[in-house]
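**Student:** Predicted model and sequence below, questions to follow.
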Amino acid sequence: MLGIVWDDKFKEIAFSHPMIKDIAKERIRRFIEIARQKLNFIEIKPEKATIDDLLKIHDESYVKKIEEVSKLPYIGFLDGGDTIHYPGMIDDVLLVLGASITAIKYSRFIEKIYIPLGGFHHALRQRAMGFCPINDVAFTALALLEKGERVAIIDVDAHHGNGLQEYLYDKSILKINIFAYDGKFFPGTGKIEERGIGDGKGLNYNVQLPLYSGDDVFEEALRILEIVPDFNPTYILIVGGVDGHKDDGLKSLNLSCNSYNLLGLKVRRISLNSKVIGYGGGGYGKMSSECMVSFLLGLEGKREEIEAKTFSEKEKIEKVKNEINLLLQGFS
């Protein structure tokens, strides 16, 4: 059974730069329309989080800053020029965080839950970053860990989930991050040798995709998911960012919707003994909504091909193949 955490207010929420804010909103609006046509799911209304909930994951000074800028009568930036603030923003932030709280509660009864407006993996404890005012995924992971659950995270996005890695680097949570990387592409983090420390030692995996990689490279990268069943998680959190699509406005990869459908199929296969909580992640292109639904169709076990498969140079395939082999040899 699939549950989608949904509130019509999601259609009007975007924390991204003003130049792409409307595109981000349109993705969420189109997603729910297409999902209602193609998917069988239960709609779950999110509760609103509290300031105390927010303080579990962010510093008090930063939370106060969000509260203060929410009272200003104009739009500005929370960070260096990516993540906006606007009048009444705090209410939207609490609704977004509340979606994760709701997902945790309902996961007792529903095996797979998806939050289309979520997956803000760049935010740090003390500041916003990369269109992310809060880190809802870290909140969920830590809340589940505190409950004694065994958590695995699969973070697939055009951009490395630097905030999520920082929060959980020393935690006994399996963390797999698949992203575009050339050493400079935002946020520029995610070295292969960063494997975790303390309780998280050996549990952090960064899979770097060469810029403009196609479906064939992505499929090769997904071999890393072989390690998930060995970890035996009770929960799998998946950030299914679709900003790696070939037509995305923040061009970085050359993926088609086929890759996201395959991701869903793979997650379904490795989650037979796990609950799944998924997040929509990033996406700023005309096919973003379709890719999100293709992922969920895969999660239901349905293959969908609405675009031609994309291909890469042999060198890119070999690079990722060697990378995955190296990481698989280091699993413990």
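**Tutor:** Looks like it came in fine. On a predicted model such as this, the values are computed, not experimentally measured, just so you know. Numbering: from 1, shown residues only.
**Student:** switch to C-alpha atoms for all contacts and neighbour counts from now on
**Tutor:** Noted.
**Student:** what sits against G278?
**Tutor:** Applying C-alpha atoms under 8 Å, 6 or more residues apart in numbering, one finds that G278 lies in contact with 112-115, 237-240.
**Student:** Among those residues, which one lies nearest to V267?
**Tutor:** Closest to V267 out of those is I238 (8.5 Å), distances taken as C-alpha to C-alpha.
**Student:** what's the spacing between the closest one and N177?
**Tutor:** In this structure, I238 and N177 are separated by 10 Å, where distance is defined by C-alpha to C-alpha, to the nearest Å.
**Student:** re earlier: include neighbour count when you put the contacts of G278 into CSV, please.
**Tutor:** Written out in CSV, the entries for those read as follows (neighbours: other C-alpha atoms under 10 Å):
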residue, neighbour count
K112, 25
I113, 28
Y114, 27
I115, 23
L237, 26
I238, 25
V239, 27
G240, 28
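**Student:** so of those residues, which ones are in strands?
**Tutor:** Mapping the contacts of G278 onto strands (DSSP state E) picks out 112-115, 237-240.
**Student:** Including distance to R269, could those go into a markdown table?
**Tutor:** As requested, the ones in strands among the contacts of G278 are exported to a markdown table (distance: C-alpha to C-alpha, whole Å):
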| residue | distance to R269 |
| --- | --- |
| K112 | 13 |
| I113 | 16 |
| Y114 | 17 |
| I115 | 20 |
| L237 | 14 |
| I238 | 14 |
| V239 | 17 |
| G240 | 16 |
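**Student:** and which of these is nearest V96?
**Tutor:** The closest of the ones in strands among the contacts of G278, once distances to V96 are taken by C-alpha to C-alpha, is I115, at 9.1 Å.
**Student:** my read: the closest one touches V276, true?
**Tutor:** No. Assessed by C-alpha atoms under 8 Å, I115 is found out of contact with V276, at 11.0 Å.
**Student:** which residues of the stretch 151-300 of the chain fall in strands?
**Tutor:** Across the stretch 151-300 of the chain, reading from the start of the chain, the strands by DSSP state E, counting those that start in this stretch fall at 151-156, 174-180, 204-209, 235-240, 275-279.
**Student:** Give me the angle between the shortest one and strand 151-156.
**Tutor:** Compare the direction of strand 275-279 with that of strand 151-156 by axes from the mean of the first three to the mean of the last three C-alpha atoms, to 10 degrees and you get 30 degrees.
**Student:** what's the answer for the longest one, then?
**Tutor:** Strand 174-180 runs at 0 degrees relative to strand 151-156, counting by the same axes, to 10 degrees.
**Student:** Who are the packing partners of strand 174-180?
**Tutor:** Packed against strand 174-180 by the contact rule (3 or more C-alpha pairs under 8 Å, 6 or more residues apart in numbering; DSSP states H and E) you find strand 151-156, strand 204-209.
**Student:** Next one for the comparison:
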Amino acid sequence: MSTEVALPIPTALQPFAEQARDYAKLARASNTRRAYASDMRAFEEWCAARGLLALPAAPAAVLSYLIDHVTTLKVSTLQRRLAAIREAHAAIGHRLDTSSPAFRDAWTGIRRAHAAPAAKKRPLMTPDLRKVLALLPNTLTGLRDRALILVGFGAALRRSELAGIELAACAGNWLEERPDGLVVHIGRSKTDQGAAGVEIGIPYGSNPDTCPVRNFRAWVQASGLKEGPAFRPINRHGQIGAAAITDHAVARILQRAVVAHALAEGHTPEEATRIAAAYAGHSLRSGLATSAAVNDAPGHAIQRQLRHKRFDTTSGYIRSGQLFKQNPAGMAGL
């Protein structure tokens, strides 16, 4: 067990220490903070049921907790829970020692025995995007959904970024209309927690029906919105809410459109629901990247639009989009 002792903070520095704790909480994204808090509660409940101390916990207790959940939780979830437990210990000035050979080897064995590829949602490719959009009604909700899907696709936005877009300049994410198209200003993102900011261009599309610029302008004109959130809830009476839609609503809107298309193609409601479940908010971002790769867009341009810091991340989308291009099996004379 660690022998580190937290030194008392002088009274004069106490207000700054409290502010430091508040700033430290902002070091991680809000979703990560919520996940870590939930993970720590689960560990505390497990320890309480066994009469064990959760904070500070013995390394053996942490390892036993991981082993007890290898058949019910994914390795990626266990990895996050271990990180949450470590961080909770660090917050009280206690270093959880997981560096012993016994702990390290057991954890390596868990990952080797139970790791599995992450289940990825399907990208919404351009041909399918056209079919899905064609069935959206020319109602206020249909106009919003069409604009939302096309802006999310064209700018390769994460669902939280798309949901939070504003119509006027602000410190967060906002959208600007220019003669050559739309510019999405991202004030802070998953890979830019320092809020350096970035601009993403969305040019006019060659087809008016699927042009992000024209469809976004049609939505703004029909809604009468001039400032505040660009995409808002609409009730069954056609009344537009004041707040922004949630990031989860982005996925629901896309899945609802996919269900409508699947039903139109003759699938049963159960089949349509299962088909739609393969898509999520990320399907717009991955759909743009993969569709661009299919059409031979330069890798560096795809990386720039997705704002990936490493090309390794982008190359996964490019490989998916070019599986059958210049494929040796197709050039072997079979």
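**Tutor:** All right, it came through fine. In this text the structure is predicted, and so the values were computed from the model without any measurement.
**Student:** Can you give me the TM-score here?
**Tutor:** The pair, once superposed, lands on a TM-score of 0.21 when counted by TM-score structural alignment, normalised by the length of the first structure; 102 aligned residues with a C-alpha RMSD of 5.6 Å.
**Student:** if we can go back for a sec, and the helices and strands packed on strand 174-180 of the first structure: which comes nearest L328 of the first structure?
**Tutor:** For those, the distance to L328 of the first structure is smallest for strand 204-209, at 9.6 Å, taking C-alpha to C-alpha.
**Student:** Give the other helices and strands that the closest one contacts.
**Tutor:** Using 3+ C-alpha pairs under 8 Å, 6+ apart as the contact criterion, the elements in contact with strand 204-209 of the first structure are strand 174-180, helix 215-221, helix 314-329.
**Student:** my read: V228 of the first structure touches I270, true?
**Tutor:** Yes. With contact defined as C-alpha under 8 Å, V228 of the first structure reaches I270; the gap is 6.9 Å.
**Student:** Go ahead and name everything in contact with the lengthiest helix in the second structure.
**Tutor:** If you go by DSSP state H, the second structure has its longest helix at helix 30-49. By C-alpha under 8 Å, 6+ apart, the residues outside helix 30-49 of the second structure that reach it are 25, 53-54, 61, 65, 80-81, 83-85, 88.
**Student:** Just the buried ones from those, in ChimeraX syntax?
**Tutor:** For the buried members of those, the matching ChimeraX selection, counting by 16 or more other C-alpha atoms under 10 Å, is:
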select :54,61,65,81,84,85,88
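**Student:** Overlap of the contact sets of I238 and N177 of the first structure?
**Tutor:** Between them, I238 of the first structure and N177 have 154-156 as joint contacts when contacts are counted by C-alpha under 8 Å, 6+ apart.
**Student:** Ignoring the adjacent residues along the chain, who's closest to E219 of the first structure?
**Tutor:** Setting aside the residues directly before and after it, E219 of the first structure is nearest to S259 in space (C-alpha to C-alpha, 6 or more residues apart in numbering), at 7.1 Å.
**Student:** Please name the residues that touch that neighbour.
**Tutor:** Contacts here follow C-alpha under 8 Å, 6+ apart; on that basis S259 of the first structure touches 215, 218-219.
**Student:** how about a markdown table for the residues you listed, with neighbour count and distance to K64 of the first structure added?
**Tutor:** A markdown table is the format used below for the contacts of S259 of the first structure (neighbours: other C-alpha atoms under 10 Å; distance: C-alpha to C-alpha, whole Å):
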| residue | neighbour count | distance to K64 of the first structure |
| --- | --- | --- |
| D215 | 25 | 43 |
| F218 | 24 | 41 |
| E219 | 19 | 43 |
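**Student:** quick one on the thing from earlier: return the closest of the contacts of G278 of the first structure with respect to M89 of the first structure.
**Tutor:** Distances from M89 of the first structure to these, taken as C-alpha to C-alpha, are shortest for I115 (19.0 Å).
**Student:** measure the nearest residue to S294 of the first structure once chain neighbours are set aside to E318 of the first structure for me?
**Tutor:** Excluding the flanking residues, the one nearest S294 of the first structure by C-alpha to C-alpha, 6+ apart is N261, at 4.7 Å. Distance of N261 of the first structure to E318 of the first structure, computed by C-alpha to C-alpha: 23 Å.
**Student:** More neighbours: these two, which one.
**Tutor:** Shown here are N261 of the first structure and E318; by other C-alpha atoms under 10 Å, N261 has more neighbours (27 against 13).
**Student:** R268 is in contact with the more buried one, correct?
**Tutor:** No. Under the criterion of C-alpha under 8 Å, N261 of the first structure makes no contact with R268, lying 10.7 Å away.
**Student:** Common neighbours of the two, please.
**Tutor:** When C-alpha under 8 Å, 6+ apart defines a contact, the residues bordering N261 of the first structure and R268 alike are 298-299.
**Student:** And the strands in the second structure, which stretches?
**Tutor:** Read by DSSP E, the second structure holds these strands, from start to end of the chain: 174-178, 181-186, 198-203.
**Student:** Packed most tightly, which of those strands would that be?
**Tutor:** Mean neighbour counts were compared across the strands of the second structure using mean count of other C-alpha atoms under 10 Å; the top stretch is strand 181-186, at a mean of 21.
**Student:** for that one, packing partners?
**Tutor:** strand 174-178, strand 198-203.
**Student:** contacting residues for S315 of the second structure?
**Tutor:** When contacts are taken as C-alpha under 8 Å, 6+ apart, S315 of the second structure is in contact with G299.
**Student:** before we move on, back to that, which single one of the ones in strands among the contacts of G278 of the first structure is nearest to L299 of the first structure?
**Tutor:** Minimum distance to L299 of the first structure across those is 8.4 Å, recorded for K112 (C-alpha to C-alpha).
**Student:** give me every residue that touches that closest one.
**Tutor:** Listed by C-alpha under 8 Å, 6+ apart, the contact set of K112 of the first structure reads 1-3, 275-278.
**Student:** Pull out the buried members of the residues you listed.
**Tutor:** 2-3, 275-278.
**Student:** farthest-separated two in those?
**Tutor:** Taking C-alpha to C-alpha as the measure, these reach their widest spread between G3 and K275, a distance of 11.8 Å.
**Student:** Okay, P229 of the first structure and Q165 of the first structure: tell me how far apart.
**Tutor:** In this structure, P229 of the first structure and Q165 of the first structure are 21 Å apart, going by C-alpha to C-alpha.
**Student:** So for the two, which residue has more residues nearby?
**Tutor:** The neighbour count for P229 of the first structure versus Q165, taken as other C-alpha under 10 Å, is higher for Q165 (26 against 15).
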